[in-house]
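# Predicted coordinates and the sequence they were generated for:
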Amino acid sequence: MTKPGPRPAAPAHHRNTVLVWAVAALVLAAVVVLGAVRTVAPTDRAFLTKDFLTSDFLTASQQAPSPSAGAPAPPPAAVDLAAGIQRIIGEHPDHRIGVAVMDTRDGQLQSYGDVAPYTAASTAKVLTAAAYYHLVETGDKSLDTPLGAFNAAFQLKAMINASNNDAWLLLMQDIGYPNLTAYAATLGITYDPEKNLIAPPDMARLLTQLATGKLLNADHTAELLGYMQHTNDENLIPAALAPGITVHHKYGVVLGYVHDAALLSAGDRSYAVVIYTWGPNDADSAARLDLIHDLTHQVTGALFGQ
């Protein structure tokens, strides 16, 4: 039997045809894979959209930024401010006590106790100062106007920082009582200079408008607030504040009435806090100071956690 010899090699054109089909198969496979990738990608990106990240599928803790991302500090622990103030009021049945707290950021007002109008004593001097500065800004008055032995600028500082009553009378007379009442009305405040009656919430509104620059221009706002620091009597609200709380205030004391009206701020929180009291004991008694301090501690504990 004759042994078969080696098989002849495939023709060159047949080898080329095989290579062409192999390449075509690879290209087709790549197209299929690429098409699959392009089809899946948009669905994957949908998981990163804002709508998805804020959906109900995520818990509140997952949505909140982490502390390392510069998130604001958490608010102070909740304190029942209403219950605390009512407790203090209940401990002083022979006193009138009214407390008003207004958040200067959103104007939210909280009122406690008797918030009907009180004899405002010297706290109303802030309203007189604002009215006079307003007339200066409208060109109707000048800080250089002679009033008494000095000018209006001197009397404004004396009225607020040293609570000088002569300066107060000179400024009110220069404004005119009807004009002062009318100015208060434009601020949403009811005030009669003859009776000197103001409700705690109205005083809180006045302080809030001052703090937020809605009353006066920047220079006059800064000047008036400056006079409300380091006054000649820091024994009421300022004496009961924890370190780190900034205070601008105007106190008032007359015939059994002891008041303090303050702007308190710490960090990014700022509030107008007004405490009005009347009682049968002496206005400057230790018992009345303790009452003001107890109310201040209750309020700042709720607002600032201290």
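That came through, no problem.
# Please count neighbours and contacts with C-alpha atoms only from this point.
Noted.
# Show me what the host helix or strand of P201 is packed against.
P201 belongs to helix 200-211 when elements are defined using DSSP states H and E. If contacts are counted by 3 or more C-alpha pairs under 8 Å, 6 or more residues apart in numbering; DSSP states H and E, helix 200-211 sits against strand 96-103, strand 257-266, strand 269-278.
# now for these, which one comes closest to Y133?
Closest approach to Y133 among the helices and strands packed on helix 200-211 (C-alpha to C-alpha): strand 257-266, 19.1 Å.
# Touching that closest one from outside, list them.
For strand 257-266, the external contacting residues (C-alpha atoms under 8 Å, 6 or more residues apart in numbering) are 119-121, 123, 203-204, 207-208, 211, 236-237, 244-253, 270-279, 283, 288, 304.
# Need the buried ones from those residues selected in ChimeraX.
Selection of buried members from these for ChimeraX, criterion 16 or more other C-alpha atoms under 10 Å:
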select :119,120,121,123,203,204,207,208,211,236,237,245,246,247,248,249,250,251,252,253,270,271,272,273,274,275,276,277,278,279,283,288,304
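# quick one on the thing from earlier: closest to S61 out of the helices and strands packed on helix 200-211?
strand 269-278 (23.5 Å).
# can you confirm L34 is in a helix?
Yes. L34 forms part of a helix when assessed by DSSP: H, G, I helix; E, B strand; the rest coil.
# and here's the other structure:
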Amino acid sequence: SNYGIQNNFAGASTTKVLTASAYLHDIENNKYKLTSDGKNQLRLMLNKSDNTAWDILNKKVGYKNMVTYARSIGLNSYDWKNNIITAGDEALLLQKLYQRELLSEYHTNLILGHMQDTNNESMIPKIIPEGATIWHKYGQLEDRLHDAAIINYQDRPIVIVVYTKGGASDGSNYTPRVKLVQDLAKTIINSIYQIN
């Protein structure tokens, strides 16, 4: 289900998952080989949110090819020029990734592995129930703060994507925005998994 505003947002770093998927899709289609340097760029981009690695992989895939790939998997809102996407399309990307609809098991696990113990665990990872597993990618850009997560608890995987925008663009509203993302995600988790 989608709640709130369904408009396009600047995806910030959450769309690094799309870059990773497009890059590995090209590898699976023999456009190029996955080198140790390519693996390292994936790790830096997803796990450390490194923008230099992101730029390298975006250029490798090609921006027009990125849009073509996004459309081919149903992400109709994605626009590479301003890194625009809806929360619903980001959720669809994570759902298809987790369900192994996009990539081989090996390449899926490569992405998911880099989406754990990341450089920012302050939002959705902080509020998941004990025993749950999470894979996520946060995004922060000026007055935008996002978290996009796959959570598996009680053998019931769900995807939660929270995109926020507003307030000071200098990052001074970071702490209250983190709490907002946590509160929204916790409400969803408690409702779906019937946690009191």
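Perfect, I can see it now. In this text the structure is predicted, and so the values were computed from the model without any measurement.
# which bit of the second structure covers the helix holding P201 of the first structure?
The counterpart of helix 200-211 of the first structure in the second structure, using TM-score structural alignment, spans residues 87-98.
# And that stretch against the first structure, how far off on average?
Averaged over the aligned pairs, stretch 87-98 of the second structure sits 0.5 Å from the first structure after superposition, using mean C-alpha distance after the TM-score superposition for the first structure.
# Same check on stretch 175-182 of the second structure?
Mean deviation for stretch 175-182 of the second structure: 1.1 Å (mean C-alpha distance after the TM-score superposition for the first structure).
# May I see the buried residues of that stretch?
Using 16+ other C-alpha under 10 Å as the test for burial, stretch 175-182 of the second structure gives 177-178, 181-182.
# all helices for the stretch 101-250 of the first structure, in order.
Counting by DSSP state H, counting those that start in this stretch, the stretch 101-250 of the first structure has these helices, from start to end: 125-137, 152-161, 165-175, 177-186, 200-211, 218-227.
# which residues are contacting the fifth one?
Looking back up the chat, that one is helix 200-211 of the first structure. Identification of contacts with helix 200-211 of the first structure by C-alpha under 8 Å, 6+ apart yields 98-104, 107, 109, 111, 115-118, 127, 187-190, 215-216, 221, 261-263, 271-276.
# nearest to V18 of the first structure, of the helices and strands packed on helix 200-211 of the first structure?
Nearest to V18 of the first structure, of all those, is strand 269-278, at 79.5 Å by C-alpha to C-alpha.
# mean per-residue distance, the closest one to the second structure?
Compared with the second structure after fitting, strand 269-278 of the first structure has a mean deviation of 0.6 Å; criterion: mean C-alpha distance after the TM-score superposition for the first structure.
# helices or strands next to that strand in the packing?
Using 3+ C-alpha pairs under 8 Å, 6+ apart, strand 269-278 of the first structure sits against strand 96-103, helix 200-211, strand 257-266, helix 286-304.
# Quick one: the residues in the second structure that it pairs up with.
Alignment of strand 269-278 of the first structure against the second structure: residues 156-165, by TM-score structural alignment.
# How about G252 of the first structure, nearest residue that isn't a chain neighbour?
Leaving aside its sequence neighbours, G252 of the first structure sits nearest to S122 (C-alpha to C-alpha, 6 or more residues apart in numbering; 4.2 Å).
# For that neighbour, give me its contacts.
Contacts for S122 of the first structure were tallied using C-alpha under 8 Å, 6+ apart; they are 163, 250-253.
# of all those residues, which comes closest to T39 of the first structure?
Nearest to T39 of the first structure out of the contacts of S122 of the first structure is K250 (C-alpha to C-alpha; 69.5 Å).
# Show me what the closest one aligns to in the second structure.
Under the alignment (TM-score structural alignment), K250 of the first structure maps onto K137 of the second structure.
# Can you give me the distance of its match to T68 of the second structure?
If you measure K137 of the second structure against T68 of the second structure using C-alpha to C-alpha, to the nearest Å, the figure is 22 Å.
# follow-up on the earlier one: which one of the helices of the stretch 101-250 of the first structure lies nearest to E194 of the first structure?
With C-alpha to C-alpha as the criterion, E194 of the first structure lies closest to helix 177-186 of these, at 7.7 Å.
# and for that closest one, what span of the second structure is it aligned with?
Per the alignment by TM-score structural alignment, helix 177-186 of the first structure matches residues 63-72 in the second structure.
# how far apart are that stretch and its match in the first structure?
Mean deviation of stretch 63-72 of the second structure relative to the first structure after superposition (mean C-alpha distance after the TM-score superposition for the first structure): 0.3 Å.
# what comes up buried for that stretch?
65-67, 69-70.
# ok now that stretch, how far from the chain's centre?
Distance, stretch centre to chain centre, for stretch 63-72 of the second structure: 17 Å (C-alpha atoms, centre = their mean, to the nearest Å).
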